[in-house]
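In: The sequence and its predicted three-dimensional model are supplied below.
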Amino acid sequence: MKRQKRDRLERAQSQGYKAGLNGRSMEACPYQQMDAKSYWLGGWREARDDKQTGLFK
């Protein structure tokens, strides 16, 4: 059970990261559940930080 939940949250973070790299806005988050939304937003923020530091162009 924990493995499924962790995979779901990891997938949300990965999708948020990709959205951040592609320049999508924070409001584009497709998740309504708070835990998945938090992971998506965390990935989005991480991607925006990476992009600002020059890791990606």
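Out: Great, that's in hand.
In: Could you use CA atoms for every contact and neighbour count after this?
Out: Will do.
In: Please enumerate the helices of this protein.
Out: 2-21, 34-52 (DSSP state H).
In: Specify the stretch among the ones you listed that is closest to Ala28.
Out: With CA to CA as the criterion, Ala28 lies closest to helix 2-21 of those, at 8.3 Å.
In: got another, please set it beside the one above:
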Amino acid sequence: MKRQKRDKSERAYAKGYQTGLTGRANDNCPHDEMNQRQAWLNGWRDGWSDHVEGYTGVSGIHKMNHHTL
């Protein structure tokens, strides 16, 4: 049985979230395609917001698991 790949937009969101959560700038977006770029930026915004609010390390595990599933 083959493993089904996640949607590219979903993966872009997860990577953007991880980038924002670590406090890196949003100009690091690697996508040129509009839908993936928008998903990455949405993830970055959510990750950046969690970074600013202090949801890093152990306090952010429950949020990160939710965003990266």
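Out: Looks like it came in fine. For clarity, every value in this text was computed on a predicted model and none was experimentally measured.
In: Return the residues in contact with the spatially most central residue of structure 2.
Out: Centroid-nearest residue in structure 2: Tyr17, 2.0 Å away (criterion: CA atoms, centre = their mean). Residues in contact with Tyr17 of structure 2 (CA atoms under 8 Å, 6 or more residues apart in numbering) are 40, 42-48, 67.
In: which among those residues end up buried?
Out: 40, 42-48, 67 (16 or more other CA atoms under 10 Å).
In: Now do Ala19 of structure 1 against Glu46 of structure 1, distance only.
Out: 11 Å (CA to CA, to the nearest Å).
In: cool, and Gly23 of structure 1?
Out: Going from Gly23 of structure 1 to Glu46 of structure 1 by CA to CA gives 12 Å.
In: got it, and Ser25 of structure 1?
Out: According to CA to CA, Ser25 of structure 1 and Glu46 of structure 1 sit 13 Å apart.
In: same question, Lys5 of structure 1
Out: 21 Å.
In: now do Tyr31 of structure 1
Out: 17 Å.
In: do Arg8 of structure 1 as well
Out: 18 Å.
In: could I get the buried ones among the contacts of Tyr17 of structure 2 as a markdown table with distance to Thr56 of structure 2?
Out: Below are these laid out as a markdown table (distance: CA to CA, whole Å):
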| residue | distance to Thr56 of structure 2 |
| --- | --- |
| Trp40 | 19 |
| Asn42 | 18 |
| Gly43 | 15 |
| Trp44 | 14 |
| Arg45 | 15 |
| Asp46 | 13 |
| Gly47 | 10 |
| Trp48 | 10 |
| His67 | 13 |
